[in-house]
Structures are given as C-alpha cells and as structure tokens.
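A.B. asks: Could you work out the structure for the sequence below:
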Amino acid sequence: MEKRKNFKKICFFCLGILCLFAKNKVTLASEKQSGLTLDVARRYYSVSTIKEYIDIIHQNKGTFLQLHLSDDENYALESKLLGQTTKHAIRTKNGAYLNVQTNRKFLSYKQIEELESYAKKKQVHLIPEIDTPAHAKAILQLVKNKYGEKKRESLRQAYTVNQIDYIKKENVLFIQSLYQEVVKQFPKSPYFHMGGDEFVAVDANNQQYIHYVNQMAKWAKKNKKILRLWNDGLLKEEIKQLNHSVEVTYWSYDGDKQNPKEVRQLRKERASLPDLLKNKIKVLNYNSYYLYLVPSKRTLPNYSSKQSLNFFKENWQLQDWDGADSTYQENNIASSHYLIGSSISIWSEESSPLSEEKIVQGTKPYINQYFQLVTSKD
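C.D. replies: Just a heads-up that it's a prediction; the model follows:
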C-alpha cells in the first residue's frame, strides 16, 4: 500500500473501515495470497513460457504459480519411480523431453530446478500439484509400463479407469513415495497440492477419503510442507474430521454440473466455502466462473476484450465464490481471516490449435485484471 503522511493515513484507514462494514467485504485483499494455476499436464509449456507467467505474477506482486503436473492425459514431470526419465526420452528441437512410450512431453529434473531458481529470484512460490485419487490415468499407464499390468490393477479402483484405490495401505504408501519424489524436486516451495477433484467416493459419507487426506497431511507435515487440495470431497457432515493444517482450494460448490437434480444434491451434501471458514479451515478462492480460463480459438479473444474485462472488474471480488449470481451464494463470510487468498487458472484441454505465445498474450490482460482486483479491493 502506498505510503502517505500520518494524517492522510489515518483518514484513509478510517474510511476503509467504514467501507468494510458498509459493503460487507473481506479484509485487506492485498494481504492475501494471489497466484496463477497453469495446466502443464494436458498441454506442454516450455520453460521460457512458464518463466513468462512467473514474470507476470511478479510484476503484479502475486505470490505463487501452481503447476498442474498430472491428469488423465499426461504426467508432465520426470520420474524415476514411474520410469519416465530423460535417459529414455527423445529431446525435441525446442528442448522438450518426449516419452517415446506415451508420446507425451515432460519437464526434466534440471528444468524444474531452473524454474525453481528463477521463481525464487522473482519471489514467487512454485507449487507442484499431483492429482489423486482421480485424474490418475497417466500415472496408472506409467505404472503399467514399468511394473506391469498386475501392479496397475492393484493400484486402480476396480470400477474406474482413472482412479487410485485410496483405501489400500500399500497404495497410499506408493502415492506417498511419488509425492516424496516430487517434493524433492521443489525444495523451495512451502506448499504441495495433492489434487482431490472429481473422484468417485467409495463410501456414502467420504470418511475413507478424509482418512486418506489426513494421512497425506501427516506426510506433508513430516516433510515440512503445507498440504492443499480441491474442495470436491469435503462434505458438510465430515469436515470437522479433516486435519485443519490442510488448505482448501475452492473451485466449485457443485462441480459445475449441468443436471439440476445433481446440482441440488451436491449443494446439499458438499461443504460451502463459508462452511469451511466457519470451521476454521483455511481456504483459497479459485471460483471457476470468474477465475477459470480455458483458451481455445473461440474463447481466447474474450480474455482481452473490453466487455469481458469490464464485466470481471465490476462483478468479482474475493468473497464471490459461487458462480455468476447470488441464487445460492452466501455473501456474508463470517471468518474472513481464514480466506487466505485466491488463484486464477489456465486449463489446457482445448488449447492445442494455439501457440504458447498466443496463449500468453491472449490471457495476459485478464490475468493482469485479476491481480489488480485482488490488490485494490480492500
């Protein structure tokens, strides 16, 4: 916040407090964490492009870049445990490493080290996200390639094609070994994101999943990391059992489902963002309506249009967490102290026709607008 003379500082402070109560806004957005989540699993981004996004975060005084490194389509990171190494890869003309078995590109140990050092210079935390138990098809494929079909089937949930069976103790230990390998590649980051979105629960009240998360929280503490996860598996009746060292990245109340019956059911069962705050669980707002960008030939021009930027500026603030309207939204957040930040996200599933340069330039105006909002709305 800009320095002012004592008298002006007092006046503005008092005015800010009055506005806070009058408009019911959360306190001091400038003190909150703010970042960008980049999907590098469903689309390869070069080291230079990732550095460009780190620069954008730094220029806007943001605090982190979350790398979504695994999904059904790809595991975008070198891994001795999974048998994906530079030794057995082809180096492409642009410097990327290509797994010849999966035909997908990945970032090497040395490239991550380079990105970590660069991010540290720019005062940006680089946060790895390895998604489990769902969206694990690529992990399971690499397991099959190295260890055989029997090992993959022992890891896989019996009635799914892309989910880890998180009840088995040996599977939890295997995933912890994978996570251990990843955190060694990101020693400078205080955070680790374990995924947790869009999975199929094995019991009605998700107690087994909460147990899985709590085991990962103990592992994270042992490794001096703060564990983060998506909100999907946190139900109203079970959140008190969640290890409160876990930080929740809240993207959607109902998973952005289209079926009205399913939407009603999910909203009845799932914990809302205010529910989590009331239970003193730290949350970051990843609102999928305002803060999710999915670049494609059709959508990319929207992210720099005056109409979209004005709509974003006029309608979103840190406390807005539930879609485009207030039909369900509880605007009165009781414990804003536990709303610790937010992130804008770039998801890559429709971006293949676009060059990296076009994606950066096309998303930059909207990203800049986001950072302006989170640092200016007190």
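A.B. asks: From here on, just use CA atoms for contacts and neighbour counts.
C.D. replies: Fine.
A.B. asks: Which parts of the protein are helices?
C.D. replies: For the chain, helices defined by DSSP state H occupy the ranges 6-23, 47-59, 109-121, 137-147, 149-155, 169-185, 207-222, 260-269, 273-278, 288-291, 306-315, 356-376.
A.B. asks: closest to residue 196 out of those?
C.D. replies: With Cα to Cα as the measure, helix 207-222 is the member of the helices of the chain nearest residue 196 (8.7 Å).
A.B. asks: Which neighbouring elements make contact with that closest one?
C.D. replies: The helices and strands touching helix 207-222, judged by 3 or more Cα pairs under 8 Å, 6 or more residues apart in numbering; DSSP states H and E, are helix 169-185, strand 226-230.
A.B. asks: quick one more, to check against the first:
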Amino acid sequence: MSYLISVAEPASLKIARRLKTVVERLFKQSVVVTQHEIGDLHLVQKETTAVIYKDRGIQVVASEKELLVVAAHALVREFLSELPLGETQVTYQQEQRILMIDMARKYFSKDILLRFIDSMSLAQFNYLQLHFSENEGFRIESEVAPEIVSEEHLTKDEIREIILYAQHAGIEIIPDFDSPGHLKQILRTHPEWQLQKKLADGTLEKDPAALNICDPAAVAFILSIYQEYAELFTDSTYFHIGGDEFVDFDQIEAYPELRAYAKATYGKAAEGIDTFVAYVNQLIAKVNEWGFVPRIWNDGFFRLNRGEQVPLAKNVEITYWTKWNQYMAPVTTFLEKEYTVINFNDNYFYYVLGENAGYSYPTYEKIMTQWTPEMYPQQQIVPQLTSQLPGVALAIWCDRPEAQETTIVWENMSYLLFAAMQKLTTPFADKQQIEKIMTTYFQ
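C.D. replies: Down below sits the predicted model:
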C-alpha cells in the first residue's frame, strides 16, 4: 500500500509534494498526495501553536510558514520511533535557524549545495547564507565586473536553481557580500582602490584587502556589484553586507586617508572610524532602498575604545560572532541600542576548515551538552530570548580550503544542524540516531 499524505487546504499541496520526497527517502514507501481523504500524514494550515497529533496516523497543525518544518519534525521523530502518541506541541525558541557557507574561499558545486539544503530541511533550518566573496575568491558569475570572478564559480542560472530548490524546501537564501574589507580578490584587479597604511618608518603601503572608501570611484564600483546581486536575489528578505575586519580597528590611526577624510567631512572631532561607519551607513541605505533588510558583523561597531561621531544607522541587524577583543562591544550594547541580533556564536558554531586561528571543529556532543540558546560568544548570557534575538546561525569558514572535501564538510555539518535544532526545541536523538537518518535518507 502507498503512504497517503493529505491536505486540508489546496495551499498545502506544494508542502505535501516536498514531504512526499522525505517519506519516500526515509520510509522507502511510495506516496500518494490527496486533498480528498484523511491520510497517514494530514496537513492543516492554521494560525496557532504548532501541534502534532499521533493516533493511527499523524496530523500536523501549524501556520503556513511553519507547516513544512513541523511536518519534517514529525516525520524524523516517527522514523526514529521517538514520536509519542497523542498531542505534541512543537515550538522553536528562535524562529530563524541559519546555516552560512563560505563558498568564496572554497568552491561548492550546485549539487553539494542542494545536498546541504536537504540536510537543512530535515533538521528544520530555514535560512541559507551564501558568503560568495572573500580575499581568496569570488564565486558567482558577474556581468558588471567579470574580471573579479574566480575560475571555479557558479553561474547565475545555477544560483536561480538553488534559490528555487531552497524555496521548495522551506529555506530562504541570504546573499552575503562582505565589504569594505575582505576584498583582496576584487582589489587584485583594481589595485588603484587599495587603502594605504602608514608604516612605522613613515612610508605608505597598500593594504591588499581593504577598500579605499574615501575614493568615490571605488565606492561606486563596489555599490554596482551590490546592485547586481540585489537583482539576482530578489526573493531574499535579508542581504548581509559584512563590515567586519576592515582593518585592525585598534590601529585605525595608521590609515591617514580615513582620518583626513573624516575630519574634512564630519568635523574636527571625527576620526577614521567615522569614515568607516559612514561607508557602512551608505551601504545600509542602498540595500534597504533595494528592498532588503541589511545585516552586518558586530566587531567594528560601538567599540569601547572609540567614540564615533557618526552613529551607526538603525535600520540594520547585527550578526554577533565574537568578543575576542576586549574593546568589542558586548551583546548588551546592541540590545540596549535596540538592534536585532543574530547569534553566530563562534565558540560553538564556527566550523573552520583546518581548525585555523585557534578554532577546533564543533561537535554534536558539545552543542548538545554545553550550549544553550541564551549563550552568546565568549560565554555572554542573555537573560531572556526576546524578539530582538530571533535567530541562531552555524557557519562554515573555509580558511584552509584544502583541509576537507565538500562532501565531508556537508556530512559533519549535518550532525551539527540536528544538534542545534534539538536545543531550540526538544532533544530526541543521539548522534547514532542522526546517523541512521542520514544513512537512510541519502543512500
């Protein structure tokens, strides 16, 4: 007999078709989708707390936005014989569950990215952030500046396929193009736009990765690239614009162009940090104008040893990844200033290839036994997960791209996704059970 997936509303048929694939792969049964009778899995769209009812079959009641992930939750637990009879409420302590992939330092093919999306959907993650520009590579076709693109890259048509596949899996893409730092790949072909640093002997040296944000032509060029990808990712809500590690913020005085520009533009009290904040504000305004919510990394803003004359714009969200430097603002600073903050906890969620920069690979066990959703980088604890703290994110950084093949990265990260998801809802599986899911689904 076939497994029957039924829907109460025609609007759920698209979700049912996605779940058909999940059932076929996990339970190895043929599946029929219908609207006309109650099936083995019955989907009901309702603006209410998500609930799973299990009797002779399974009924999932959830909002349109949550129906797919809650149904995936039900099927995964049913596959493991971990779904209890009766009513099970499903709530996620944070609505946004994000995976970021550094596809710039290391090439990730379309096929492996689709496999990541499958794992994310099973693990009930709902955002995929694609970091496609870095010092070592630029990995999406560009018509504005083809000279900056790495030899191995994805075409725009491949990106469109990835976006569509992700949408069917209930996952939204977040484009991620970092500036004004991390631009060595781009500035290699445009060295005239590299920022100059003053050395100890008084001579000037170009910084190969930092954009001269005092040069209107350089800024206009970078803005044209942002606009190109704003047009590609029109279905995305968020656009990550970077802003981290532009220069050593503790040594920003070593960049005389930034200081001179600040004083000429923003007054005698202004310093180089104000030139940086003003550039980021310009990006925020443009990205917002194009219809996105912009996001930035935390490390360059409201530093304890700086007094900015130019305030950071309010219509931006903060992805908080670290407080390794004593002068970096704590999470509470951004919360007090009423910014939305996403938890990119580098102590638990940074999967850095080659274990570079002192990082060690995160593990399923460490997340399950040591991390809690209230825990932010460097053991900062927030007392309550309010609407200002809507998400948590795992990140793959390819510092040493040759350290692991992409298939190994995918396999290892899949376990971490399941660990983080369970800590946001209800723990129900050990690593061996997750291995059973992975082996069955992807065999």
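A.B. asks: quick one on the thing from earlier: let me have the helices of structure 1 in JSON lines, extended by mean neighbour count and distance to residue 238 of structure 1.
C.D. replies: JSON lines is the format used below for those (neighbours: other Cα atoms under 10 Å; distance: least, Cα to Cα, whole Å):
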{"stretch": "helix 6-23", "mean neighbour count": "12", "distance to residue 238 of structure 1": "32"}
{"stretch": "helix 47-59", "mean neighbour count": "18", "distance to residue 238 of structure 1": "35"}
{"stretch": "helix 109-121", "mean neighbour count": "16", "distance to residue 238 of structure 1": "36"}
{"stretch": "helix 137-147", "mean neighbour count": "20", "distance to residue 238 of structure 1": "28"}
{"stretch": "helix 149-155", "mean neighbour count": "16", "distance to residue 238 of structure 1": "25"}
{"stretch": "helix 169-185", "mean neighbour count": "16", "distance to residue 238 of structure 1": "21"}
{"stretch": "helix 207-222", "mean neighbour count": "18", "distance to residue 238 of structure 1": "7"}
{"stretch": "helix 260-269", "mean neighbour count": "13", "distance to residue 238 of structure 1": "10"}
{"stretch": "helix 273-278", "mean neighbour count": "21", "distance to residue 238 of structure 1": "11"}
{"stretch": "helix 288-291", "mean neighbour count": "20", "distance to residue 238 of structure 1": "24"}
{"stretch": "helix 306-315", "mean neighbour count": "13", "distance to residue 238 of structure 1": "32"}
{"stretch": "helix 356-376", "mean neighbour count": "18", "distance to residue 238 of structure 1": "31"}
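A.B. asks: could you dump these to CSV with distance to residue 70 of structure 1?
C.D. replies: Listed next are the helices of structure 1 as CSV, based on distance: least, Cα to Cα, whole Å:
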stretch, distance to residue 70 of structure 1
helix 6-23, 40
helix 47-59, 16
helix 109-121, 15
helix 137-147, 7
helix 149-155, 16
helix 169-185, 11
helix 207-222, 17
helix 260-269, 25
helix 273-278, 25
helix 288-291, 19
helix 306-315, 29
helix 356-376, 19
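A.B. asks: For residue 178 of structure 1, which non-adjacent residue is closest in space?
C.D. replies: residue 81 (6.8 Å; Cα to Cα, 6 or more residues apart in numbering).
A.B. asks: count of residues packed around that neighbour?
C.D. replies: Neighbours of residue 81 of structure 1 under the rule other Cα atoms under 10 Å: 15.
A.B. asks: Residue 252 of structure 1: which of the helices of structure 1 is closest?
C.D. replies: helix 288-291 (6.1 Å).
A.B. asks: and residue 275 of structure 1, what pairs with it in structure 2?
C.D. replies: Residue pairing (TM-score structural alignment): residue 275 of structure 1 is matched to residue 333 of structure 2.
A.B. asks: And residue 165 of structure 1, by the same measure?
C.D. replies: Matched by TM-score structural alignment, residue 165 of structure 1 corresponds to residue 212 in structure 2.
A.B. asks: Contacts only, for residue 293 of structure 2.
C.D. replies: 237, 238, 239, 287, 315, 316, 317 (Cα atoms under 8 Å, 6 or more residues apart in numbering).
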